[in-house]
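Novice: Let's see this in three dimensions:
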Amino acid sequence: MLKQTEGSRAVAETVASCRPEVIAAYPISPQTHIVEQLSRLVKSGALKPCEYVNVESEYAAMSLCIGASAAGARTYTATASQGLLYMVEALYNASGLGLPIVMTVANRAIGAPINIWNDHSDSMSQRDSGWIQLYARDNQEAADLHPQAFRLAEELSLPVMVCMDGFVLTHAWERIEVPEQAQVDAFLAPYEPRQVLDPDEPVSIGAMVGPEAFTEVRYLAHAKQMQALEAIPDIAREFRRAFGRDSGGLIHPYRCERAGTIVVALGSVLGTVCDVVDEMRADGVRIGALGITSFRPFPLEAVRTVLGGARRVVVLERALAVGVGGIVSQNVRTALSGIRLDGHTVVAGLGGRPITKESLHRLFADAVGGRLGHLEFLDLDTGLVERELARMAQSRRSGPSAENILRDVGSNR
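Specialist: Prediction:
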């Protein structure tokens, strides 16, 4: 059904159409509207049978999901930012146990300093936790990825994160095709768990494993992620046949044919990137864009195929690996091992800073003109940074940097 709705509401209604049997809810901005709408659907009887549990923390949310999934229930939760970090111990347990939990991550910066706006710091911090990570380009894809996520999780018995940009997508109102219940029922079969805890046949799960078998257990987790590289595009093709929309998959190339420069990005910034690509193409610049939907598992071969013919690659990062630089770019470099081309990492939009077309035009023009360094920070105010570095050099008691910079920003206005 095509309707004007909020991204969070579209995701909630699509999740409900997947018929989860247990939902663990602990609100944290910007995912709150998702679990609030699901609570309304459960209370009204529109979603049943479903046990909706208000828990006391994000750690409890994932712990409840582990118990519910292990008992054989289709299970869902959502979180963001510090909430994702709070559930980390349980996050690893969920993947280590091979439980097909689906979780929406409404991407938001992590502190300190406190910041509630969008970047990818939260989910990127958990890239090696064993969860599949799928990143939505827009709200339509954010909704569409959830039936695919349940299908993928249950086929492989692995947990899946669906990552959507906080506020940029979660709180945006637009026309979205929300899947009909009959469509989802035809696409997503009733849940048949691979492993179920049965009181009549008690067993231990998550038991101690020593050096004699731990490597093999971890290798199997890797092997299942490699299976996902085949399952994700297969499921996306089935979704396209059933719903008539191109959502999901591993990657989304855009105007990459004969492109000398290709920009790589994840999430909602791709819309702006593609607009700038169109404008530069109209001016005769051979530039393209590559959207990565599946960050875990990372589609090395697919990325190599698209980027291998370019002269230069610009990876637009929404998170920062402090002390190194890029996160996505490290994976891109692995994909391009042995191929000689210019590679650039650009950290942009941290803490919700706008990524404008004007800034991207300048950035891409510098890349095409050979003026871009290997690590850049888009729209970085070097004056503020240099002023704080000077303070730190002058006094051991220079004070907290974040507060100093805020005062400097205020004095500049």
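
Novice: drop to CA atoms for contacts and neighbour counts, all remaining ones
Specialist: Fine.

Novice: host element of residue 5?
Specialist: Element membership for residue 5 (DSSP states H and E) is strand 2-6.

Novice: again with residue 169
Specialist: Going by DSSP H and E, residue 169 is not in any helix or strand.

Novice: burial measure for it, as a count.
Specialist: 25 (other CA atoms under 10 Å).

Novice: Also residue 337?
Specialist: Other residues lying near residue 337 total 11 when counted by other CA under 10 Å.

Novice: which SS class is it?
Specialist: At residue 337 the chain is in coil, as set by DSSP: H, G, I helix; E, B strand; the rest coil.

Novice: So which residues of the stretch 201-350 of the chain form helices?
Specialist: Assigned by DSSP state H, counting those that start in this stretch, the stretch 201-350 of the chain shows helices spanning 214-243, 269-282, 300-307, 328-335.

Novice: Contacts only, for residue 14.
Specialist: Residue 14 is in contact with 143, 144, 146, 147, 178, 179, counting by CA atoms under 8 Å, 6 or more residues apart in numbering.

Novice: hmm, 10 Å instead?
Specialist: Contacts for residue 14 (CA atoms under 10 Å, 6 or more residues apart in numbering) come out as 8, 38, 142-147, 177-181, 184.

Novice: what's the spacing between it and residue 2?
Specialist: Residue 14 sits 13 Å away from residue 2 when distances are taken as CA to CA, to the nearest Å.

Novice: overlap in contacts of the two?
Specialist: Shared contacts of residue 14 and residue 2 (CA under 10 Å, 6+ apart): 177, 178, 179, 180.

Novice: Okay, and which of those residues map to strands?
Specialist: The strands, defined by DSSP state E, take in residue 177 from these.

Novice: Spatially central, which residue of the chain would that be?
Specialist: Compute the mean C-alpha point of the chain, and by CA atoms, centre = their mean the closest residue is residue 163, 3.2 Å away.

Novice: so is that one in a helix, a strand, or just coil?
Specialist: strand.

Novice: Which residue, other than its chain neighbours, is closest to residue 121?
Specialist: In this structure, residue 121 finds its nearest non-sequential neighbour in residue 319, 4.8 Å apart by CA to CA, 6 or more residues apart in numbering.

Novice: Can you tell me how far that neighbour is from residue 296?
Specialist: Per CA to CA, residue 319 is found 16 Å from residue 296.

Novice: Please provide the structure for the following sequence as well, for comparison with the first:
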Amino acid sequence: MARKMKTMDGNQAAAHASYAFSEVAAIFPITPSSVMPEHVDEWATEGRQNILGETVQVTEMQSEAGAAGAVHGALAAGALTTTFTASQGLLLMIPDIYKIAGEQLPGVFDVSARAVASHALSIFGDHSDVMACRQTGAALLCESSVQEVMDLTPVAHLAALKGKLPFINFFDGFRTSHEIQKIEEWDYEDLKDMVDWEYIDAFRQNALNPNHPVERGSAQNPDIFFQAREACNPYYDALPAIVQEYMDKVNKKIGTNYALFNYHGAPDAEHVIVAMGSVNETIEETIDYMIEKTGAKVGLIKVRLYRPFATDAFLKAIPKTVKTISVLDRTKEPGSIGEPLYLDVVAALSDSEFKNVTVLSGRYGLGSKDTTPAQIVAVYNNKEKKRFTIGINDDVTHLSLEVGPAIVTTPAGTVNCKFWGLGADGTVGANKNSIKIIGDNTDKYAQAYFDYDSKKSGGVTMSHLRFGDKPIKSTYLIKRANFVACHNPSYMTKFNMVQELVDGGTFLLNCTWSKDEV
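Specialist: Below you'll find the model as predicted:
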């Protein structure tokens, strides 16, 4: 089956796949997820049809709490329903997610995971929002790249229907949601092929209907509440196999090998990282570099289905030679004995053949802090620190790892370009167009990421563009560029821009000065 190559960001990939399986979208905008419902709204207005031959009914509510309530109501009435959110928006949906899961309704929440405000607000990416939902009963499915968002979002929709449970389908805010990549796009006919229609029928039969009344939303006393609460166990036990079944359908269609936990690295690895989200792309790239250069015995386990956590599948993914496992969490739970993914890994290993393996716990990437290959090498070199951080210099509690010199792991021949602009001067918009032109009109792989502060207009913007003949997994900022452009002459005295050029690179200064004045 041939799929069209198209250049888009993670939000558009999620919206494209979710639109196919949705009849209703209840929405409320919040950065960085707003782009998803914008696309859905636009396509519905244009009359795009989902796999059922209908246009999606889009309703904007007055808050995320309202959107979640509308999702609950639409699902109870038997409509395939989706919403899109992040951060505080997702937290406002938590009471409804408990109800939707408790009533076994197959809604999908597409989440571009973002930091929750604590000592300060951050509009940038980490996993603190989705981690606040792990006790709700929703399944949590994670993607690491724009292509994976396209490929695996259908799995969330299909497994929700068969498994009779809601899904939080999440990926990293900004780093995946706003990263533009050249990817393969689903054709709706292929998505239609993977649907088991009897589960849609069963969902419809279960809808509230005056012709066959049922009791919903009762209040229960101590005599039966606990028993009824435990009655959902078989559904959670069955869900991992259902998710794998639909991953296998996807694999068969497009030749991938998606699993609940995917391993990458040396077959005889002694130090393995366990992680979720866009950092996996950087870790893969770093592993390939380390193995090629030094034959390092290192590996990575990519967590895709985080809830329900399938211990058996996780243990099967671990190489038998492992001596140390470093778990990387993109969240902070102050006061806890360890971060959530770390605690799950420790619990999964406790009764297994790996119970004597050393498990280390690391934090990275909070509030979109950049995570580089050199930091990943530091994780593999770490033997001493049981709990650590990377990407910052922690001079308070001294948890940070010593990071060595920067390494270049991006595939040889990749062209790296960096554009410095002023928010709202058109630089970011022009670069979005440039990368789409390169992606859609050449046979090169292309990637673009836009780094700016929360002021947006009037702030500094840095556009990072890469293109080349090999797939690009560099989910971090460009520090060595073949081409650097400065679109605001006042930056010349404020920032080190020329210093980031490789030898023989090109520097473009956009200014009104004469050659001699420059």
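
Novice: what's the TM between chain one and chain two?
Specialist: The TM-score (TM-score structural alignment, normalised by the length of the first structure) is 0.88; 381 aligned residues with a CA RMSD of 1.7 Å.

Novice: Which stretch of the second structure lines up against the strand holding residue 5 of the first structure?
Specialist: Under TM-score structural alignment, the match for strand 2-6 of the first structure in the second structure covers residues 5-9.

Novice: buried ones in the matching stretch?
Specialist: Residues 6, 7, 8, 9 are the ones in stretch 5-9 of the second structure that count as buried (16 or more other CA atoms under 10 Å).

Novice: do the same with stretch 197-209 of the first structure
Specialist: Buried residues in stretch 197-209 of the first structure, counted by 16+ other CA under 10 Å: residue 197.

Novice: For the aligned residue in the second structure for residue 44 of the first structure, give me its contacts.
Specialist: Matched across to the second structure, residue 44 of the first structure falls on residue 46, judged by TM-score structural alignment. When contacts are counted by CA under 10 Å, 6+ apart, residue 46 of the second structure touches 40, 55.

Novice: hang on, residue 238 of the first structure packs against residue 184?
Specialist: No. Residue 238 of the first structure is beyond contact range of residue 184, at 11.8 Å (criterion: CA atoms under 10 Å).

Novice: So those two - more neighbours on which side?
Specialist: residue 184 (21 against 13).

Novice: and the host helix or strand of that one, how far from the second structure on average?
Specialist: Counting by DSSP H and E, the element that carries residue 184 of the first structure is helix 181-187. The superposed helix 181-187 of the first structure is, by mean CA distance after the TM-score superposition for the first structure, a mean 1.0 Å from where its aligned residues fall in the second structure.

Novice: so that helix corresponds to what in the second structure?
Specialist: The aligned range for helix 181-187 of the first structure is 188-194, by TM-score structural alignment.

Novice: Pull out the buried positions in that stretch.
Specialist: In terms of neighbour count (16+ other CA under 10 Å), stretch 188-194 of the second structure has its buried residues at 188, 191.

Novice: likewise stretch 54-68 of the second structure?
Specialist: Neighbour-count burial for stretch 54-68 of the second structure, counted by 16+ other CA under 10 Å, picks out 55, 56, 58, 60, 61, 63, 64, 65, 66, 67, 68.

Novice: likewise stretch 125-143 of the first structure?
Specialist: Result for stretch 125-143 of the first structure [16+ other CA under 10 Å]: buried residues 125-126, 129-143.

Novice: taking the residues you listed one by one, which sit in helices?
Specialist: Counting by DSSP state H, those place 139, 140, 141, 142, 143 in helices.

Novice: How about the fourth one, nearest residue that isn't a chain neighbour?
Specialist: It refers to residue 142 of the first structure. residue 136 (5.0 Å).

Novice: corresponding residue for the one you found in the second structure?
Specialist: Residue 136 of the first structure maps onto residue 143 in the second structure, with residues paired by TM-score structural alignment.

Novice: if we can go back for a sec, just give me the closest of the buried residues of stretch 5-9 of the second structure to residue 97 of the second structure.
Specialist: Among the buried residues of stretch 5-9 of the second structure, residue 9 lies closest to residue 97 of the second structure (CA to CA), at 26.9 Å.

Novice: Now for the closest one: which residues touch it?
Specialist: Neighbour list for residue 9 of the second structure: 35, 145-147, 149-150, 174-183, 432, 447-449 [criterion: CA under 10 Å, 6+ apart].

Novice: same deal with residue 236 of the second structure?
Specialist: Contacts of residue 236 of the second structure by CA under 10 Å, 6+ apart are 137, 138, 139, 163, 164, 165, 307, 308, 309, 310.

Novice: For residue 159 of the first structure, see how far away the counterpart of residue 214 of the second structure in the first structure is.
Specialist: Residue correspondence to the first structure (TM-score structural alignment): residue 214 of the second structure is matched to residue 203. Residue 203 of the first structure sits 21 Å away from residue 159 of the first structure, going by CA to CA.

Novice: swap in residue 390 of the first structure?
Specialist: Distance from residue 390 of the first structure to residue 159 of the first structure, by CA to CA: 47 Å.

Novice: how do the contacts of residue 236 of the second structure look in the first structure, which are kept?
Specialist: Checked against the first structure using both residues aligned by TM-score structural alignment, their matches' CA atoms under 10 Å, those keep these contacts: 137, 138, 139, 163, 165, 307, 308, 309.

Novice: could you dump those to TSV with distance to residue 83 of the second structure?
Specialist: Formatted as TSV, these follow (distance: CA to CA, whole Å):
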residue	distance to residue 83 of the second structure
137	17
138	14
139	15
163	19
165	15
307	19
308	21
309	24
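
Novice: sorry, back to before: the residue nearest to residue 121 of the first structure is in contact with residue 328, isn't it?
Specialist: Yes. Residue 319 of the first structure lies in contact with residue 328 (CA under 10 Å); the separation is 8.7 Å.

Novice: residues bridging contact with the two, i.e. touching both?
Specialist: Common contact partners of residue 319 of the first structure and residue 328 (CA under 10 Å, 6+ apart): residue 124.
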